[in-house]
Structures are given as structure tokens and as C-alpha cells.
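Colleague: Here is a sequence together with a model predicted from it:
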Amino acid sequence: MRVIRLASIFQAGLLLAGAVMAAAPAMAQDGILDGAADADAAPVSRWSWFGDLLVRYDHVQGLSNDRTVSRWRGRGRVGAEFAAMPELSFGAAIELAQGSDHNADNRINNDNERSDGGNLDQFWLRWQPAEQTRVLLGKAPLPLELSPLTWDADLRPAGVSLDQSFALGDYSRLQLVVGGFAAQHLYDDDTRLAAAQLAWRWREGAPTNAAVLLSYLDFSDLDQLTRQGLTRTNRRRPANGPLLSDYRLVDLQLVGRSAIGDWPLEARLDLVRNLGADDQRDGARFSLVLGSRLRPGGWEFGYSNQRIQRDAVLAAFNEDDWWFHSFTHGFMPWIGYGLDERWNLRLAAFREQRDGLPRHTDRVLIDLAARW
């Protein structure tokens, strides 16, 4: 049965990629893809498409009761964007997923997405009334720049946001993003998120640049999340009652980027405090990345280390590549390689220890990914 489901994952991924690649010539002939026709012979198309594909092997050991997890998971997204006018565009995407495990395992495996199924991944309107002003309405990636400590980038909340920038000289800017969202986790989640981020981006686009990002995340309406058993390692009141703490996070990120020869280098420090908790409310994450697997033939070497107290973050919404979402400490080295301009590989290892447990939990992820 596992062999059959594994074959289905690869078949779904190849069919998805094949459909996109097969459609490209026809789209180019019709002028749908950017650059499909000579610019002097035909107007630039107002249609563009995007997508990504991930095939992952996941192995976890060192869990309670000597449980071991070994599974394959596949996910593909395909979407299109239509530029109705220079100031207004629309986008939509679908997501399909299949795994060698079952959706019934997603709670116990601390997953943020179902192993099997399909959904509307994105459906949005973007209005840009001025060069440095952008309004986003609908279901889309969260428009704030956050690290895995506080948010899983695979989640797609629905809401409205305003992104306003202010130029500071020729290369620097001040950016303010504010918004309100329905977080839309699993099982008809009712969680609401009010978010704001103030970012100072110094020498943006230069070989050496930096950024300081201060964010505020206010999660509310957590009753359904709690009833569905998605509180994970966050504390609850006695007798399986509501969450003990509120979740009003203040997050500070310090980012520096430079290069060693032709190798890009990024260092990031992320510090978070939950103002809604009386104690066990702090978390920290450090990461260092050399190179980029998104370049053809490019190597990437990375390392991250994080420590999260029990109520420092809302454990339903931060990165699920880490097995434990709070009440834990651990580190993660990884290596990646860019096969070409679209395809890349990554091997990542995790060594984590949940507070109060006597032994470590080890996890290995092997990813084959593509972007269009």
C-alpha cells in the first residue's frame, strides 16, 4: 500500500509539472506568457502564471513511546495572475497534496496542512494606487516578513492589508505593513489575526545590506482551535479548558546580508515575547545561510538554532518543519543544491529536545522542490 501511495505522489507531481510545461508553448503562441512573443510584434501579455512543487521524505525518531514516523509527502500549487491595469491585478491558485500517511495522523504529527486533499490556495486582488503603496485583499501569503519562529510560510490567511513605504535616500526605505486576517488553520479554524510590521531596510538591493523588523501579532478567537486539539505544547487550563495565555506577540528581527566572493551570506536573529503570558513567554532563533540553492548549480549551507518557551508563540501557526512548536530547544543544519533555474534539492537534519523529556528527537527531511 505504501509503494502504491508513493507512486501516486510522484505521478501527481510529474503530471502537474507536465501539464504546466505542456501548456507553456500554447500559452506562448497565444501571447499569454511574458516574453512569449517578440515585444515589437505583439503587446505584452497581461496574464502570467506561477507555481511550485515539493516532494519530501520525512523520518522522525526519538518520540514518546518509541514511536517512529517515516513518510513521503507531495504538494503542488498552480496559479495565474491577471493584470487588469497597471494599478490593479488579480490572482488565484489551487493546491493539491498527497502523502503516504493519512489526514487522521496530521494532529499527532503536528502538521499545519493535510497530507491528502486539495484546496483553494490563493484568491486575491492587489491594488497599487501609488508607487510605494499597496493594498492586498483576499487569500494570499501573509504580507509580513516573519521567520519560522512565529509563522509558517505555507499557511494562507484571508484578509486585507496595507503596505506603505517611505524612501530614505537612494537605497534605504521605511516600510509599514498592517492588516487583519482570518488565519484559516485546519478543521474550520476561527482564529483571527491582527498584525503590524515596521521595517527599516538599509541599502536594499546593495551587495551589503541590513534590515530591522519590528512586528506585532495579536491572535484571537481561539476556541475552535482549542476544541480541535491544535494547541499542541501551549498550556491549557485544567480539565482541557481554554488556553492559559493570550497570544499577543512582539517580534524583533535583525538581518544582515553580504557576500563572500560570489557566495551570498545572510545572518538573522529573531527574538519574540508574548505579552499575553505571565511567564514562559520568550523565544529566540538564530540562522546563518551561505550560498543559495535557488541558483543553477548553486550550493547552500545553513544552520539555525532556536529556543522557545512554552507560551512564547502560538504553537499552531509557527513552522511545522520543526517537530515541536514550543516548549523546546534544538538546532538544524542543512545543505542544498540548485539543479537548474527551477529545480533544487535540500537535506535538512533536526535535533530537538522538548523540555521535560529525557532524550532528543531527531528528524531528517529530504526535499525535491521546483518553482515556476
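Modeller: Great, that's in hand. As the structure is a prediction and not an experimental result, all values here were calculated from the model. Numbers count the residues shown, from 1 in each chain.

Colleague: alpha carbons only for contacts and neighbour counts from here, please
Modeller: Fine.

Colleague: Report how many residues lie close to residue 261.
Modeller: Counted with other C-alpha atoms under 10 Å, the neighbours of residue 261 add up to 7.

Colleague: And for the one 3 residues further on?
Modeller: By other C-alpha under 10 Å, 16 other residues sit near residue 264.

Colleague: three-state assignment of it?
Modeller: Secondary structure assignment for residue 264 (DSSP: H, G, I helix; E, B strand; the rest coil): strand.

Colleague: C-terminal to the helix or strand residue 181 falls within, what's the next element?
Modeller: Element membership of residue 181, judged by DSSP states H and E, is strand 172-182. Using DSSP H and E, the next helix or strand after strand 172-182 towards the C-terminus is strand 192-202.

Colleague: Below is structure B, check it against A:
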Amino acid sequence: MLALACAGIAPAFAQDTTERAEVLKQIAALREQQARIAQLQRENEAALRALEATLGVVAPAPAATPVQTAAPATAVAAAPSALDRLKVTGDFRLRSQHDRSDDDARDRDSGQVRARLGATFAINERVTVGGRFVTGDNDDPNSSDVQLSNWADDFNVSLDMAYVQLNFGDLKLYGGKFPQPFARTDLVWDSDVNPQGLGATYRHALGNGGALRTNALFFAVDEDAGGADSTMGGIQLGYDSPAFGGFKYDLSGAYYRYSLGSLAGADSGDWRTNRRNPDGTFLSDYELANLLVGATWQGANEQWPVRVVGDYVKNLGAADNQDTGYGVDVSLGRASKPGDWRFTYGYSQTDVDAVLSAFSHDNIGIATNYKLHAFTVDYTPMPKTMVSAIWYHYKPNDPAYAGGNAPNDWLDRIRLFFLVNF
């Protein structure tokens, strides 16, 4: 009987062992599947954080977990999300300059340094704050370069941007001292000028790959507690075309109206070459109509695009016919990747009151009333760097307003610089 009982138990035990092994195998498979799901979840969360940082979207706070021991892990995971909302950028430029003149003055060699450090922080999906520190004279809005001079005196550093930005999809609103909102060339706006007041940019992408743009600005130029203020109101409408094969174009039309009631805060750098009345006020009003046209052809080689930009401005408030300026720039190549070369030629010409010289470019020694040829070569030796050479060849346009310059003297300015950006 005992033998028979044992014989009956043996098959049952073997069956239980087989079933147990099968269950353990299923448990192991489920744990492996759970681990793969957890890994995919971590990868998805990392990808979501990267996309949120790119769009400036703030991730929602994680739900509270009932397991008390998981709280430290949640706090650690939240920290990188805040850091992702902070964006730091900057650049450093070291430049050598040679100026020569046939008749006006002796030749001169000099060196300049420019350093800029800026940051933005997304408070939430709607609000971003930004600011930037720069070298240079804080009384000169057209330049952040520092002359290497003055017996090794320390550089001046100032805050050239401090603003809040409100994001509403295609629409962005600005307040404070913020980045220049307009499509532009140096003919009307120097690249270093950042307006102060209120601004708005709107860009709506079209289904065909093009886009519509609107930029607006209320510029608080000079506030006077005891009299009329100096302000500027401007609006620009623009269109970016879709690609037609390798060809694209863009159009921008703008109107800028200055009301210069107060000049108390102006200095010689703000007067520059515009004409003035005996009492020191500007001879002309400044109501600028500005048209900017650009075209790009990519061609068969992505390293050698061709870009043409035309800029035309007319001062509708000028006292006489000294009211027009224009420029054309043609470039070949790009300067975005190591080994890239870019070659640019530009010609521009202005009348003495065509633009408000306080905010136009200061690349040469004449702010308005000039004829200018500019040749530029850019080379990118390694990521985030550039080596450039620029030759400016210029002279007064109308001899009647040459000022301290010899009317027919061609002047030359050659610049070599090395730029690092991050």
C-alpha cells in the first residue's frame, strides 16, 4: 500500500514542480517587461523635458506619491527641469583695426575687445525674463566695444538688456530694454542698439512653408519731467516665402516716427552727423519709411548659398531733399559649420538726414552723408568660432555736409577679428 501511495504522489509532485517553474518563468518575463516599460518611460520623460525646454513650456508638478520614501527621488528629478528653463548665451570678440586717410589725418592702429553675457529664464509657459551684461561705454548705444588703451584701466561693464517677455503662441510682447524686434540692416539700425519701452512680435507660419510677420515698437527715447518727451513709434509688416526649389525671398516694410521733444539726455554721440538748428535742435523731423527685400538661392551645394539684400529708406520729415539712403549686400557661402567660408560685398549711400544718426551704424567714422563699399570674408575654423576680415572704403557723399572730412578724400578702415560664442 505504501508503495502504491508513493507511486501516486510522485506524478503529482512532478506536476507541481513543473507548474511552479512555469509560474516563475512567467514572473521573470513580467519583471523583464516591467523593466523595459520603466526604461521607455524614463526615455520619454527625458524627451518631453527637452521639448518643453525648447518651447519654453514649464512641466506640471509631479503628482504626490503615497510612498514616503519616493519623495527625495521626486525632488531630485524636479531640479533639472528648473535648470532647463535657464538659457545662458554669450560671446567674446578680439579685434584689430587699421585706419588710413589720404588727406584727413595720420594713419592709426588700434585694438578693441567686446564681451557679452546674457540669460533668459522661463518663469512659466507665459512669462520669460531676460537680461545681458556687456562691455563698453554705457552712454553709447551703438557699440559695446572697449578700446585697448588707458594704461590698462579696467573695462566698463553695463546692463544693456533687462526685460520681461509674454508668450502667447505666435505673439510675443516685450517690456523694458529688450532685443531689437525689426528685420534690419545697419543702414537704419546699428546691430548693438536695443530699444527701451514696449514691443511686440507676431509670426504666423503658413501651411505652404511661408510666414507672415508683424513687429511693433513704442520706444521711450528720452523722458523729460518738465517738458515734452522724446519717443518713437514703429511698425513693420513682413512676409517670408516658401521654398521654390532652392529659391526663397522675404519682404519687410516699416514706418518709424520720432517725436523728439526732449534732447536733455543726448550727447555728441547721439547728434553725430545730422544737421542741427542754432538752438541745438534737429533741423529735420524723422519719419522713416523703410523697405527691405531679401532673396536666397541655395543651389546644388548647401555650403555655398547666395544671399542678396536690398535696403531703402526715405525720411518723410526731412527739411529738404537730403532724405534718402539705400544699400545692397551680396554674400556667397555660409559661416555656421567648421570649414565654412563666406564672402560679402556691400554698397550703401545716405543723405545727411536720411536716418537718425543716433541709432544708425557706427562701423565707419561718418554716421550719415557717406558712400561706402564694404568687403567681408568670414571663416569658421572650429565650432562656435569665427575669423573675419572687413575692409570699409568710404567718403562723404555731399561735399556741402562733409564737416571735418575732406570732401573728396576716400577713407579706409580694415578690421580683423576673432569671435567665440556660446
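Modeller: Sure, I can see it. No experiment lies behind these values; they were computed from the predicted model shown.

Colleague: Now do the strand holding residue 181 of structure 1: which elements does it pack against?
Modeller: Applying 3 or more C-alpha pairs under 8 Å, 6 or more residues apart in numbering; DSSP states H and E, one finds that strand 172-182 of structure 1 contacts strand 158-168, strand 192-202.

Colleague: Highest mean neighbour count across the ones you listed, which stretch is it?
Modeller: Of all these, strand 192-202 carries the top mean neighbour count, a mean of 20, counting by mean count of other C-alpha atoms under 10 Å.

Colleague: Which part of structure 2 matches that one?
Modeller: Mapping strand 192-202 of structure 1 onto structure 2 (TM-score structural alignment) gives residues 231-241.

Colleague: Per the alignment, residue 189 of structure 2 pairs with which residue of structure 1?
Modeller: In structure 1, residue 189 of structure 2 lands on residue 151 (TM-score structural alignment).

Colleague: Identify the residues contacting the closest residue to its match other than its chain neighbours.
Modeller: Take residue 151 of structure 1 and drop its neighbours on the chain: the residue closest to it by C-alpha to C-alpha, 6 or more residues apart in numbering is residue 318, 4.0 Å away. The contact partners of residue 318 of structure 1, by C-alpha atoms under 8 Å, 6 or more residues apart in numbering, come to 148, 149, 150, 151, 152, 325.

Colleague: follow-up on the earlier one: next, format the helices and strands packed on strand 172-182 of structure 1 as a markdown table and append distance to residue 259 of structure 1.
Modeller: As requested, these are exported to a markdown table (distance: least, C-alpha to C-alpha, whole Å):
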| stretch | distance to residue 259 of structure 1 |
| --- | --- |
| strand 158-168 | 24 |
| strand 192-202 | 16 |
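
Colleague: Do you have the helices of the stretch 51-200 of structure 2 handy? List them.
Modeller: 71-84 (DSSP state H, counting those that start in this stretch).

Colleague: residue ranges of the strands in it, please?
Modeller: For the stretch 51-200 of structure 2, strands defined by DSSP state E, counting those that start in this stretch occupy the ranges 86-101, 108-122, 127-135, 146-147, 157-168, 171-177, 196-205.

Colleague: how about those in TSV, adding distance to residue 17 of structure 2?
Modeller: Below are these laid out as TSV (distance: least, C-alpha to C-alpha, whole Å):
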stretch	distance to residue 17 of structure 2
strand 86-101	59
strand 108-122	60
strand 127-135	64
strand 146-147	84
strand 157-168	65
strand 171-177	69
strand 196-205	66
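
Colleague: Without its sequence neighbours, what residue ends up closest to whichever residue in structure 2 pairs up with residue 75 of structure 1?
Modeller: Using TM-score structural alignment, the equivalent of residue 75 of structure 1 in structure 2 is residue 114. Counting by C-alpha to C-alpha, 6+ apart, residue 145 is the residue found nearest to residue 114 of structure 2 once chain neighbours are left out, at 4.7 Å.

Colleague: how much space between that neighbour and residue 22 of structure 2?
Modeller: For residue 145 of structure 2, the distance to residue 22 of structure 2 (C-alpha to C-alpha, to the nearest Å) stands at 76 Å.

Colleague: Please check the contacts of residue 318 of structure 1 and keep the buried ones.
Modeller: Neighbour counting with 16 or more other C-alpha atoms under 10 Å marks 148, 149, 150, 151, 152, 325 as buried within the contacts of residue 318 of structure 1.

Colleague: Save those residues as CSV, and put in distance to residue 284 of structure 1 too.
Modeller: Supplementary listing: those in CSV, determined by distance: C-alpha to C-alpha, whole Å:
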residue, distance to residue 284 of structure 1
148, 11
149, 8
150, 10
151, 13
152, 16
325, 13
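
Colleague: Alignment lookup: residue 338 of structure 2 to structure 1.
Modeller: Alignment note (TM-score structural alignment): residue 338 of structure 2 maps to residue 296 of structure 1.

Colleague: got a list of what its match touches?
Modeller: 338, 339, 340, 341, 342.

Colleague: So what does the first one match up with in structure 2?
Modeller: Right, residue 338 of structure 1. Residue pairing (TM-score structural alignment): residue 338 of structure 1 is matched to residue 380 of structure 2.

Colleague: ok, its match - contacts?
Modeller: Contacts for residue 380 of structure 2 (C-alpha under 8 Å, 6+ apart) come out as 335, 336, 337, 338, 339, 340, 341, 386, 387.

Colleague: any idea which of those residues is the one closest to residue 127 of structure 2?
Modeller: Minimum distance to residue 127 of structure 2 across these is 30.5 Å, recorded for residue 336 (C-alpha to C-alpha).

Colleague: Name the surrounding residues that touch stretch 162-178 of structure 1.
Modeller: 132-136, 143-144, 161, 179, 194-206.

Colleague: Would you map the strands across the stretch 251-372 of structure 1?
Modeller: For the stretch 251-372 of structure 1, the strands defined by DSSP E, counting those that start in this stretch cover 263-274, 282-291, 299-308, 328-338, 343-354, 361-371.

Colleague: Mind giving me the packing neighbours of the third one?
Modeller: Pointing back at strand 299-308 of structure 1 there. Contacts defined by 3+ C-alpha pairs under 8 Å, 6+ apart place strand 299-308 of structure 1 against strand 282-291, strand 328-338.

Colleague: And the shortest one, what does it pack against?
Modeller: Put plainly, it is strand 282-291 of structure 1. So strand 282-291 of structure 1, by 3+ C-alpha pairs under 8 Å, 6+ apart, packs with strand 263-274, strand 299-308.

Colleague: So which of the ones you listed is nearest residue 359 of structure 1?
Modeller: Checking those against residue 359 of structure 1 by C-alpha to C-alpha gives strand 299-308 as the closest, at 16.1 Å.
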